[in-house]
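**Student:** Provided below are the primary sequence and the corresponding predicted coordinates.
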Amino acid sequence: MENIYNTSSVLVLNRFNLPSETLFPAFLFATLSYMIILFCNLFLILIITLNKSFHQPMYLILLNLPVTDLIGSSAFFIQLIKELLTNNKTMQYSTCVAQAFFIHIYAAGSVFTLTAMAYDRYIAICCPLKYNTVMTNAHVMMIIASLWICNLFLTAILFFLLLQLPRCRSELTNPYCDNPTLLSLVCANTTINNFYGLFVVAISQIIANGIIFYTYLRILIECFRSKRSETKSKALQTCATHLVVFLLLECLGLFTILAYRLRDISPHLRGFIGVSTLIFPPTLNPIIYGLKTNEIRDKMVLFCKNKIFSS
């Protein structure tokens, strides 16, 4: 049986199959999309880090969102652009594993960050008098460190279990590498891997959705109790922004997970949903927060005006 195992470090790519005349337009589109994602997320990072007025708990936690978006989009687009530019039909197995690892870091990190942001808004709106006491710099750093440690630990175990399994296939048809794609190359019992993967997804979803449902329900109740229309409007606007970003990521992520479990779904539809998860949230998140958060929007406008007039 050991003779059937594939020990080659090279994987065969059979996922885009684009006609030669469409390679260059696809390359331009992918490059432009990646540049937009880079610009928007790096701009948001710069606005938060360079302005001391944003060195507050909410913005320090928010800072992790563009970081995770850059990790996920870079893992996808750099490899995609390279394939379109060279029209290469092979890929190193180690490169595929690295891409999958960073894509999972992006997905879990985004969910954990949005959950931490919901907790911050809950303390700010429902317990405003305790906010400065609870959300100290040490507490915020502990929250940020915890979400990254949990993310790295859970993902590392997932890929440790994966790398223990022998491969007997070498053809990749999915538009990008992830754990289910790599498991499809394995010719061994993957029950433990599947169980652990579903366990991590279930636990993270239950915790994230539970915290966000509870915090936003309490925030909504508090807003309706408040007699100050200005406070109510600002709170609802901030929470609506967070909720839109969370629902966008959750819907795309859950559709992607379900698409792997449902055999009748077209591979093209599965690939489109998965790619959408790596394109739309990283593109829209900085735009949504930039336009919907008054303080960030004002700083962005001021920054652009200063650069235009100074030039």
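**Tutor:** Done, it's in. Numbers count the residues shown, from 1 in each chain.
**Student:** hey, let's count contacts and neighbours off CA atoms from now on
**Tutor:** Fine.
**Student:** how about the strands in the stretch 151-300 of the chain?
**Tutor:** Ranges of strands within the stretch 151-300 of the chain are 171-172, based on DSSP state E, counting those that start in this stretch.
**Student:** Which parts of it are helices?
**Tutor:** Remark: helices assigned in the stretch 151-300 of the chain by DSSP state H, counting those that start in this stretch are 179-183, 191-225, 229-261, 267-292, 294-310.
**Student:** what packs against the helix or strand harbouring residue 42?
**Tutor:** Per DSSP states H and E, residue 42 falls inside helix 20-50. Helices and strands touching helix 20-50, by 3 or more CA pairs under 8 Å, 6 or more residues apart in numbering; DSSP states H and E, are helix 64-86, helix 267-292, helix 294-310.
**Student:** So for the longest one, what gets flagged as buried?
**Tutor:** Residues 267, 270-271, 273-290, 292 are the ones in helix 267-292 that count as buried (16 or more other CA atoms under 10 Å).
**Student:** Please name every helix or strand in contact with that helix.
**Tutor:** Under the contact criterion of 3+ CA pairs under 8 Å, 6+ apart, helix 267-292 touches helix 20-50, helix 64-86, helix 229-261, helix 294-310.
**Student:** repeat for the shortest one
**Tutor:** Using 3+ CA pairs under 8 Å, 6+ apart, the elements in contact with helix 294-310 are helix 20-50, helix 267-292.
**Student:** Pull the distance from stretch 227-242 to the chain's centre.
**Tutor:** 26 Å (CA atoms, centre = their mean, to the nearest Å).
**Student:** cool, and stretch 91-103?
**Tutor:** With CA atoms, centre = their mean, you get 16 Å for stretch 91-103.
**Student:** Stretch 81-88 too?
**Tutor:** The answer for stretch 81-88 is 24 Å, by CA atoms, centre = their mean.
**Student:** Residue 59: what's its closest spatial neighbour, skipping adjacent residues?
**Tutor:** Among residues not flanking residue 59 along the chain, residue 48 sits closest, at 6.8 Å (CA to CA, 6 or more residues apart in numbering).
**Student:** Alongside the first one, take a look at this:
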Amino acid sequence: MENYTYNSFVLQLEGLKVAEDSIYLVFFLFLFSYIVFMVMNLGILVLIFIDRNLHQPMYLLFCNLTVSDIIGSTHILPRLLSDLLLPPSERLISYYECVVQAFITHLFGTTSHTVLMIMAFDRYVAICHPLHYSSIMTNKMIIKLTVSAWGVPFVLVGILLGLTIRLNRCRTLITNPFCDNASLFKLSCESVVINNIYGLAFTVVLFIASIGSVVLTYTKITVVCLTSKNKSLNSKALKTCSTHLVVYLIMSLSGSTIVILHRFPQYSDYRKLSAILFVIVPGGLNPIIYGLQSKEIRSFLFKIFHNRKCKQ
């Protein structure tokens, strides 16, 4: 018979199951990944901040994605690294800390979609309405898009976690390396039908909205490129849109994998690894993809390295 502990304020994280002889290897691998991740993302933010040529709507909107990636990795990876060095029985977390971590986890995942949606809108205006771009993508519009990209997820995720907080808890084990909504409401012995319905509706609406906006904008961009004989426009559209599309596909595929694996408890180890890779991989690739694609970023980096060589 299962032992129940009602409404305990101390929870236990199951964490990653790693063989004892591999713990330090996995620890340093994640630590190295986190350091590289932070250096690249903070570097991109600094570059955009100090170089006036990068003070364009595309890069200012991209800053939202970078900030979201930094928040998403920082609230998970340092805690995960410390838990790796502890025995499973000592991987404890308070209930309130777990709720905050779950909130940030879902806020990070949702804003990744909404930010890419507003970036798709920016690409649509730039390519389909180039003459009106400066009048549409004003500083006021950028602020509105940014507030929407963070405000809508904040409200939706707040409702998601609010439905979970109302439940009484009878278990204490979080079957995940970190806290998320599904792991939290699985602690309850009450009916979680409402949670499942809202969570499923939330996920479906988010994916339909993000996929729909990307398909719609890219369809219109494709039509413009096919009907236009402007090679310069087509080349610019191909570069900027392919970059955005690659980032979107990486993020969507990794996020979908976690959602699917949550429905199959027998693959819990794969789900845990996928959840961690969702934090590391898209955020680690974003600055590389945009950095390689961006002529402005490449030229800025070239100037820095060229000046250093000249000084030497």
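**Tutor:** Perfect, thanks for sending it. On a predicted model such as this, the values are computed, not experimentally measured, just so you know.
**Student:** if we can go back for a sec, the helix holding residue 42 of structure 1 vs helix 267-292, what angle?
**Tutor:** Angle of helix 20-50 of structure 1 versus helix 267-292, following axes from the mean of the first three to the mean of the last three CA atoms, to 10 degrees, is 30 degrees.
**Student:** Mean distance between helix 20-50 of structure 1 and structure 2 after superposition?
**Tutor:** With mean CA distance after the TM-score superposition for structure 1, helix 20-50 of structure 1 departs from structure 2 by a mean of 1.2 Å once superposed.
**Student:** in that helix, what's buried?
**Tutor:** Within helix 20-50 of structure 1, the residues that count as buried by 16+ other CA under 10 Å are 23, 26-27, 30-31, 33-34, 37-38, 40-45, 47-48.
**Student:** repeat for stretch 189-200 of structure 1
**Tutor:** Residues 193, 194, 196, 197, 200 are the ones in stretch 189-200 of structure 1 that count as buried (16+ other CA under 10 Å).
**Student:** Could you measure from residue 76 of structure 1 over to residue 259 of structure 1?
**Tutor:** As judged by CA to CA, to the nearest Å, residue 76 of structure 1 and residue 259 of structure 1 stand 19 Å apart.
**Student:** So those two - more neighbours on which side?
**Tutor:** residue 76 (22 against 19; other CA atoms under 10 Å).
**Student:** Residue 202 of structure 1 pairs with which position in structure 2?
**Tutor:** Under the alignment (TM-score structural alignment), residue 202 of structure 1 maps onto residue 204 of structure 2.
**Student:** what about its match, neighbour count?
**Tutor:** 12.
**Student:** Identify the residues contacting residue 290 of structure 1.
**Tutor:** 44, 296, 297, 300 (CA atoms under 8 Å, 6 or more residues apart in numbering).
**Student:** Of those residues - the most surrounded one?
**Tutor:** residue 44 (24 neighbours).
**Student:** ok, the closest residue to it other than its chain neighbours - contacts?
**Tutor:** Excluding its sequence neighbours, the residue lying closest to residue 44 of structure 1 (CA to CA, 6+ apart) is residue 286, at 6.3 Å. By CA under 8 Å, 6+ apart, the contact list for residue 286 of structure 1 reads 40, 41, 44, 66.
**Student:** any chance of those in CSV, plus distance to residue 206 of structure 1?
**Tutor:** CSV is the format used below for these (distance: CA to CA, whole Å):
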residue, distance to residue 206 of structure 1
40, 31
41, 28
44, 30
66, 24
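**Student:** Now the two most distant members of those residues.
**Tutor:** Taking CA to CA, the two most distant members of the contacts of residue 286 of structure 1 are 40 and 66; they sit 8.7 Å apart.
**Student:** From residue 55 of structure 1, how far off is the residue nearest to residue 59 of structure 1?
**Tutor:** From residue 48 of structure 1 to residue 55 of structure 1 the distance is 7 Å (CA to CA).
**Student:** Also residue 268 of structure 1?
**Tutor:** 43 Å.
**Student:** go on, residue 92 of structure 1?
**Tutor:** Look at residue 92 of structure 1 and residue 55 of structure 1: by CA to CA, they are 42 Å apart.
**Student:** do the same with residue 303 of structure 1
**Tutor:** To residue 55 of structure 1, residue 303 of structure 1 is 17 Å away according to CA to CA.
**Student:** quick one: which of the two has more around it?
**Tutor:** For residue 303 of structure 1 versus residue 55, the count of surrounding residues by other CA under 10 Å is larger for residue 55: 15 against 12.
**Student:** you'd agree that one is up against residue 46?
**Tutor:** No - contact criterion CA atoms under 8 Å: residue 55 of structure 1 and residue 46 do not qualify, at 11.9 Å.
**Student:** In space, what's closest to residue 179 of structure 2 - neighbours in sequence excluded?
**Tutor:** Residue 179 of structure 2 sits nearest to residue 102 (CA to CA, 6+ apart), 4.9 Å away.
**Student:** Please, which helix or strand holds residue 11 of structure 1?
**Tutor:** strand 10-13.
**Student:** Run the chain-centre distance for that strand.
**Tutor:** Centre-to-centre, strand 10-13 of structure 1 and its host chain are 26 Å apart (CA atoms, centre = their mean).
**Student:** quick one: buried residues of it?
**Tutor:** Buried positions in strand 10-13 of structure 1, judged by neighbour count with 16+ other CA under 10 Å: 10, 11, 12, 13.
**Student:** how close does the last one get to residue 211 of structure 1?
**Tutor:** Going back to what we said before, that points to residue 13 of structure 1. Separation of residue 13 of structure 1 from residue 211 of structure 1 (CA to CA): 41 Å.
**Student:** The first one now?
**Tutor:** Between residue 10 of structure 1 and residue 211 of structure 1 the distance is 43 Å, computed by CA to CA.
**Student:** With the second one instead?
**Tutor:** Distance check for residue 11 of structure 1 against residue 211 of structure 1: by CA to CA, it reads 41 Å.
**Student:** which residues does the alignment partner in structure 2 of residue 117 of structure 1 contact?
**Tutor:** Residue 117 of structure 1 maps onto residue 119 in structure 2, with residues paired by TM-score structural alignment. Applying CA under 8 Å, 6+ apart, one finds that residue 119 of structure 2 lies in contact with 58, 61, 62, 244.
**Student:** ditto for residue 108 of structure 1
**Tutor:** Residues in contact with residue 108 of structure 1 (CA under 8 Å, 6+ apart) are residue 151.
**Student:** One more: residue 235 of structure 1?
**Tutor:** Residue 235 of structure 1 neighbours (CA under 8 Å, 6+ apart): 125, 223.
**Student:** Tell me the counterpart of it in structure 2.
**Tutor:** In structure 2, residue 235 of structure 1 lands on residue 237 (TM-score structural alignment).
**Student:** Same question for residue 182 of structure 1.
**Tutor:** Aligned counterpart of residue 182 of structure 1 in structure 2: residue 184 (TM-score structural alignment).
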